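[1] Here you go, sequence then predicted model.
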Amino acid sequence: MTSFADITTIGVGGHIARFIEPTSRVGVIEAVEEADGRGVPLCVVGGGSNMLVSDAPFDGVVVRDARRAITVPDEAAPVEGGDRTVHVNAEAGCNWDDFVAFTVGLGLEGVEGLSGIPGTVGASVVQNIGAYGQEVASGVESVEVWDRLEKRTAELSAADLAFGYRTSALKTSMYAAPAVPSDRFFPTPRYVVLSVTFALRHSPTGVVGYGQLAKALGVGVGERMATGAIRDAVLRVRAAKGMLEDAARYLNPAMAGTKRDDQMRAALRAQYGDAERAATRPDRDRHSCGSFFMNPVLTDHEAARLPQDAPRFDAVLPDGTPGVKTSAAWLIDHAGFHKGFRTAPDAAAGLSTLHTLALTNRGGASADDVAALARTVRDGVQAAFGVRLLPEPVVVGLAL
């Protein structure tokens, strides 16, 4: 029997009553419709990288889209007249980094800075993933969805999706308020992603849009570099911070076929050297949900209460007014929760030894262990700075 521990990057979570992997568009819709029609809990998962699920059995249906095709409706080469736009369509179950590697290999610019982010194409637009100066929102032209309320397919434009910092109209349909699950659509949005069409740019170079990345490449922010070089640098920087998923997870039978073999082998070589070493010496810093807390966006008044040396960036509040974004990692560290922190010396969950934003399963952790660590860190930051951190993962069956 498949469990959430088998299919999530943090490796915790209870057994699943029914696990379905549809191989067709109709199959995905039918699986969702059947669960909704029966009134049982439904969880549509991608790569399992942004989830923390209770250890209790999940008495419902988990759907993982097994469709992973990428197609290019346009000519891949630049057309006459100067329009360098190339449309690329990917089915929702496509591994996100497989998609990035495909577009870079095709000579396209637009998502190279998002290399190495775990998950799927479908999940990418729900979360509006972002890193190193790029967000998925900037490349999305439209998303085909199944509307669970209207019971029909729909084509949503980028404007319809209302993208924001780590959010979208898809994600907000799951919540009554930030981090407060909706009574009707949780843990699966009202709109289930079927495929995504991206509008990328035919170019051998991309913009280096982030200071840390520019430093790794030895160039200035705003300069252009080969997209392949940007991708390689992003992967190196993410690896140094433990923010690449553990490639060994794809040796688990429950993950078979979810990532292209060549990309999986390349990741295994980079992380471990060979599959045997991966199976016997797991890298616990990679057993996480990625960044567990979102960077807070504060009002000017709230930001003024922070220490003078706290990071500050221009941002937009949920109501559309100007705000100030600060660093969750900085707050966590300066509240006394340093890299490697555990609530007890023998605790099975702890902060990554490389990055304070990652809560990790150090081996044998339960979901309750991770939740207890999350609460300790959140409450400590609030006590120190008056800022309440919100979780980035979808938290199922647990109260944080």
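    Sure thing, it's come through.
[2] can we go C-alpha only for contacts and neighbour counts from here?
    Will do.
[3] The strand ranked longest in the chain: what's the following helix or strand?
    What stands out as the longest strand in the chain, according to DSSP state E, is strand 191-202. Next helix or strand after strand 191-202 toward the C-terminus (DSSP states H and E): strand 205-207.
[4] hang on, the earlier thing: which outside residues touch the longest strand of the chain?
    Strand 191-202 is contacted by residues 25, 28, 44, 76-78, 84-92, 107-110, 121-123, 139-148, 170, 173 when judged by C-alpha atoms under 8 Å, 6 or more residues apart in numbering.
[5] Could you pull out the buried residues of it?
    For strand 191-202, a neighbour-count test (16 or more other C-alpha atoms under 10 Å) marks Tyr191, Val192, Val193, Leu194, Ser195, Val196, Thr197, Phe198, Ala199, Leu200, Arg201, His202 as buried.
[6] For Met225, which non-adjacent residue is spatially closest?
    Using C-alpha to C-alpha, 6 or more residues apart in numbering and skipping the chain neighbours, the partner closest in space to Met225 is Thr205 (5.0 Å).
[7] Use this one as the comparison:
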Amino acid sequence: MSRGHPPRCGPNRTARRTPPPKPSGASRTLEPVQERHHAPLAPLTTFRLGGPAARLITAVTDAEVIAAVREADEGGTPLLLIGGGSNLVIGDKGFDGTALVIATKGFELTGSRLELAAGEVWTDAVARTVEAGLAGIECLAGIPGSAGATPIQNVGAYGQEVSATITEVIAYDRRTRETVTVGNADCGFSYRHSRFKAEPERYVVLRVVFELEDADGLSAPIKYAETARALGVEPGDRVPLTAARETVLKLRAGKGMVLDPEDHDTWSAGSFFTNPILTDEQFTAFHARVRTQLGDTAEPPAYPAGEGHTKTSAAWLIDKAGFTKGYGTGPARISTKHTLALTNRGEATTEDLLTLAREVVAGVRETFGITLVNEPVTVGVSL
């Protein structure tokens, strides 16, 4: 699977040094209100799960982020970075270290060049690019979280991935203690993976730079079949940017993938498992197993994933293994809108969630011989 792919570059090959960020008042010490002890982390995650942090700091400038990271590193203190909290599963015991909330702001649009601070709310940034008439990330509307998380996970949906528009990532390198700029070719992007994910203890993303497209108010070519059908066009067609964004938002909302505090189907991390990528040999064995389990005419989803590889659908595997929408009787259940989302129905613990996730993983493995891999980052726990 793609999580096992190494980054396409050596650790220092082409990342270049970047001048430290201008102070802009950032040299001041952190205000007391920005630091808390034994602070609850659950409200900072979309799951609304997890125990407290020994210490919680909120940084609002790049310099504050770097100062907090350096302090933790110099003191040998465990460090947890939090952006939008949409991709975190934190253990019930919490985090015995410093949790750093990256709340930096910055939206700079120069022509078709967009630079976002890591703490910018992603879905708001997408809306602003659509308003500006620029294409390239409109189908990533409604994805919760912060801009700084997008290159780490190589966020993608509905036929778009950020790797197609990111030109460079500015990050703090904890190993060299320098701010570096990493060009697109050296980010090691692959399916839901990157250089930054491969070395999670090394890089702290500060800013992300995108090159978008001015297509006279039209979207990038629509690639995803479901989006094309909803828009009434053919794959490859362009549509008005606002239509593309609004259609994606409706599709996501129908699957419980747009945050709504009143809807427990959105108390999740979105897709909990990545879509498996199989070698030709693995897919052949999987296909035979599908026929054995579901009948001689059964056909699993199959999408090209590079030479010698095929991607199949985690949602399909979960459903066909018997874990249908709404599955579960406890406080953690599969979403009533989408089988790929595990949800907190309001009173769940992290252990409740993990128990459900392990049941799903075991069931899919037993039925189809494929081991699903969780997409969210786990803190103090594992499947």
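    It's in. Here the structure is a predicted model, which is why all the values come from computation and not from measurement.
[8] From the contacts of strand 191-202 of structure 1, which land in helices?
    The members of these that map onto helices under DSSP state H are Arg25, Val28, Val121, Gly122, Ala123, Leu170.
[9] check contacts around the aligned partner of Pro300 of structure 2 in structure 1.
    Matched by TM-score structural alignment, Pro300 of structure 2 corresponds to Ala310 in structure 1. Going by C-alpha under 8 Å, 6+ apart, Ala310 of structure 1 touches Thr326, Ser327, Trp330, Leu331.
[10] coming back round to it: closest one of the ones in helices among the contacts of strand 191-202 of structure 1 to Gln263 of structure 1?
    Distance to Gln263 of structure 1 across these (C-alpha to C-alpha) is lowest for Val121, with 15.7 Å.
[11] per the alignment, the closest one corresponds to what in structure 2?
    Using TM-score structural alignment, Val121 of structure 1 sits opposite Ala147 in structure 2.
[12] Tell me the spacing between its match and Ile318 of structure 2.
    From Ala147 of structure 2 across to Ile318 of structure 2, the span is 30 Å (C-alpha to C-alpha, to the nearest Å).
[13] And for Ile66 of structure 2?
    41 Å.
[14] Show me what the top helix by length along structure 2 is packed up against.
    Secondary structure assigned by DSSP H gives helix 350-368 as the longest helix of structure 2. When contacts are defined as 3 or more C-alpha pairs under 8 Å, 6 or more residues apart in numbering; DSSP states H and E, helix 350-368 of structure 2 sits against helix 280-294, helix 314-320, strand 332-334, strand 342-344.
[15] Out of these, which gets nearest to Val379 of structure 2?
    So among these, strand 342-344 is nearest, using C-alpha to C-alpha, at 16.9 Å.
[16] What range does that closest one cover in structure 1?
    Under TM-score structural alignment, strand 342-344 of structure 2 corresponds to residues 359-361 of structure 1.
[17] do stretch 62-73 of structure 2 as well
    Using TM-score structural alignment, stretch 62-73 of structure 2 lines up with residues 25-36 of structure 1.
[18] once aligned to structure 2, how far is that stretch on average?
    Comparing stretch 25-36 of structure 1 with its match in structure 2 after superposition yields a mean distance of 0.7 Å (mean C-alpha distance after the TM-score superposition for structure 1).
[19] what about that stretch, distance to the chain center?
    Centroid separation between stretch 25-36 of structure 1 and its chain, computed with C-alpha atoms, centre = their mean, to the nearest Å, is 24 Å.
[20] in that stretch, what's buried?
    Within stretch 25-36 of structure 1, the residues that qualify as buried are Arg25, Val28, Ile29, Ala31, Val32, Glu33, Ala35, counting by 16+ other C-alpha under 10 Å.
[21] Correct me if wrong: the second one contacts Arg67.
    No - at 9.2 Å, Val28 of structure 1 and Arg67 do not qualify as touching, with contact defined as C-alpha atoms under 8 Å.
[22] Find the residues that touch each one of those two.
    Shared contacts of Val28 of structure 1 and Arg67, defined by C-alpha under 8 Å, 6+ apart, are found at Pro22.
[23] Map Thr172 of structure 1 across to structure 2 for me.
    Counting by TM-score structural alignment, the partner of Thr172 of structure 1 is Ala198.
[24] quick revisit: ok, now how distant is the match of Pro300 of structure 2 from Phe337 of structure 1?
    Distance, Ala310 of structure 1 to Phe337 of structure 1, by C-alpha to C-alpha: 16 Å.
[25] Ok, Lys171 of structure 1 next?
    For Lys171 of structure 1, the distance to Phe337 of structure 1 - C-alpha to C-alpha - is 29 Å.
[26] And His15 of structure 1, by the same measure?
    Distance, His15 of structure 1 to Phe337 of structure 1, by C-alpha to C-alpha: 32 Å.
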